[in-house]
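Asks: Any chance you can model this:
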Amino acid sequence: STHPPTHSRHNRSFDTTARANLTFEQSESLNSLMTRFSDLKTREDRKFCTERCMLRYLRARDFDVDKAEKMLRGTLEWRHEYQPHKIKPHDLEMEASSGKIYVRGKDKMGRPLLFLIPRNENSKDYDKNVRLLVYTLERAIQEMDDGVEQLVLMMDFKGWGRHNSVPISVAPQGIHILSNH
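Replies: The predicted structure follows:
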């Protein structure tokens, strides 16, 4: 089999940390997935689809390359439509000002801590609320050290009720983003 190059202009270099604990079969699955995404067209796609990213998608699908490819292509399609790289913090200042969602610190395993505090809901602009979630997730992912592929989601429901909750129709969108992208 062929292995990916040790350096790439597409930021998809051979990552010894990511591969350190992989079996031979898992490493081959990673090589296969990287080959399937070797022709990415946009800078954003190349920046997103690092070896570490691909390994995360493989783990999410038990190293089934076809399923990981389908999931990652779905994410790329979503990223093209949603364009999380274009979300600017100044566009979300009002939504973020209440402290309803933020990343602060890491656990003992180095996973970023993402806090959601629904009682601090301060906006009825649910599109901006979802954009704030996406922006915050992107920041959490950027804070991950090599070898870290998860975050810890902490939700504090104290003081939460009907008066400060988002409509039931908005929740599935947030759950879908957390689960699939």
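Asks: contacts, neighbours, all on C-alpha from now
Replies: Noted.
Asks: which residues does Thr75 contact?
Replies: Counting by CA atoms under 8 Å, 6 or more residues apart in numbering, Thr75 touches Asn180, His181.
Asks: Buried ones in the one helix or strand it maps to, by neighbour count?
Replies: Assigned by DSSP states H and E, Thr75 falls within helix 65-82. Residues Val65, Ala68, Glu69, Met71, Leu72, Leu76, Arg79 are the ones in helix 65-82 that count as buried (16 or more other CA atoms under 10 Å).
Asks: Same question for stretch 19-36.
Replies: Arg19, Gln26, Ser27, Glu28, Ser29, Leu30, Asn31, Ser32, Leu33, Met34.
Asks: same deal with stretch 163-177?
Replies: Those buried within stretch 163-177 under the rule 16+ other CA under 10 Å are Ser165, Val166.
Asks: now stretch 82-90
Replies: Within stretch 82-90, the residues scored as buried using 16+ other CA under 10 Å are Pro84, Ile87.
Asks: How far does that stretch stretch from one end to the other?
Replies: 18 Å (CA to CA, to the nearest Å).
Asks: what comes into contact with that stretch?
Replies: By CA under 8 Å, 6+ apart, stretch 82-90 touches Glu44, Arg131, Val134, Tyr135, Glu138.
Asks: To compare against the first, here's the next sequence to fold:
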Amino acid sequence: MTPTPIPILTAPSSYASATYDPFHGLSESEAMSLKAFRAEHLATVMRGLTGTALDNEDEWTNDECLLLFLKAAKFDLDVAVSRLAATMQWRRDFRPTEIDPAVVGPHCKFGDQFLTGFDKHGRPIMYTRPKHGYLHNKDPEGSIRYSLLLIEKAIKIMPKGVTKLTVITDFEGSTMFNGFASAIYLKFLNILATHYPERLGVAICIRPTWYLSFLYGVIAPFMDPITKKKLVFIKDASQSASKPPAMDNDEVGGWRDSIFEFVDVDQLRGEYGGDHHFNFDYDIYWEAFTKL
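Replies: The predicted model follows:
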């Protein structure tokens, strides 16, 4: 197939849900917790915030998002309320929706992080290539800001009913001498777990090297347990599989034989055995990305 610089930023219609009911599948007590969250606690949370409100705060306080916080807190309402308050204040302070493209654009040029394609559950795919970025990038904090902008954009392109994204990280050639410090990886993962609860569907690590084992050993004790369970390691990215695994239980993580358990061939980059022969071109990608 001919290489293309055009990223896939719109999910195939077959992945989109025609209707979505956040109450579907909830027990009576869980549904009551969600109703109480909105009716009894949300206004108090919002009144307690300081700083200027963001334009899209209503998107973080609808039933769909409140449910994500409840699920992350295992439906402990007090914990969910506390976590929402902390996240809404963090958003006002950090202002991830107002990250200046002119500032993070240079990080996009490295080609080490980008969005293209959707997995079998309709979740946007975020690709990361640590070695590729580190060879050019000496500003890891800037990389984190760019990563967060990617997540914000990924949320925007999720089909109705989809609330998570998939991250595919290529560790080919990565060593302790050409990668970011473990503290940077841990900081990003902690922001993801704390302020984007239930947003990570699965984190797929491909082409693992000895450094991945070393890095995992360093950061695993400090990782959020839920995030840790979503780490998948692929030995061979070119084998096929017939169906995806169950994605919402504790059996997601660990070693898997094939990336095609998670991504259809037409949505996976050709470099990893798919038919989506995406060739990163900054100018074309950045134009499509900024229009999201």
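Asks: List the TM-score for the superposed pair.
Replies: Overall, the chain-to-chain superposition scores 0.83 on the TM-score scale (TM-score structural alignment, normalised by the length of structure 1); 167 aligned residues with a CA RMSD of 1.9 Å.
Asks: coming back round to it: which two from the contacts of stretch 82-90 of structure 1 end up farthest apart in space?
Replies: Maximum pairwise distance among those (CA to CA): 17.7 Å, between Glu44 and Arg131.
Asks: neighbour-wise, which of these two wins?
Replies: Comparing Glu44 of structure 1 with Arg131 by other CA atoms under 10 Å, the one with more neighbours is Arg131, at 21 against 16.
Asks: any idea how far the more buried one is from His80 of structure 1?
Replies: In this view, Arg131 of structure 1 and His80 of structure 1 are 14 Å apart by CA to CA.
Asks: repeat for Ala96 of structure 1
Replies: Going from Ala96 of structure 1 to His80 of structure 1 by CA to CA gives 24 Å.
Asks: How about Phe157 of structure 1?
Replies: Relative to His80 of structure 1, Phe157 of structure 1 is positioned 33 Å away (CA to CA).
Asks: Leu132 of structure 1 now?
Replies: 17 Å.
Asks: all strands of structure 1, in order?
Replies: Using DSSP state E, the strands of structure 1 run over 101-106, 112-116, 152-155.
Asks: Tell me the counterpart of Ile144 of structure 2 in structure 1.
Replies: Alignment note: Ile144 of structure 2 maps to Val130 in structure 1; criterion TM-score structural alignment.
Asks: So what does Ile226 of structure 2 match up with in structure 1?
Replies: Using TM-score structural alignment as the criterion, Ile226 of structure 2 has no counterpart in structure 1.
Asks: nope, Phe94 of structure 2 is what I was after
Replies: When structure 1 is aligned by TM-score structural alignment, Phe94 of structure 2 is paired with Tyr82.
Asks: thinking again about what came up before, tell me which of the strands of structure 1 is the most buried.
Replies: strand 112-116 (a mean of 20; mean count of other CA atoms under 10 Å).
Asks: what's that one aligned against in structure 2?
Replies: Against structure 2, strand 112-116 of structure 1 falls on residues 124-128 (TM-score structural alignment).
Asks: Touching that stretch from outside, list them.
Replies: 9, 11, 112-119, 150, 154, 157-158, 164-170.
Asks: what's the spacing between that stretch and its chain's center?
Replies: 7 Å (CA atoms, centre = their mean, to the nearest Å).
Asks: and what of stretch 86-93 of structure 1?
Replies: Centre-to-centre, stretch 86-93 of structure 1 and its host chain are 18 Å apart (CA atoms, centre = their mean).
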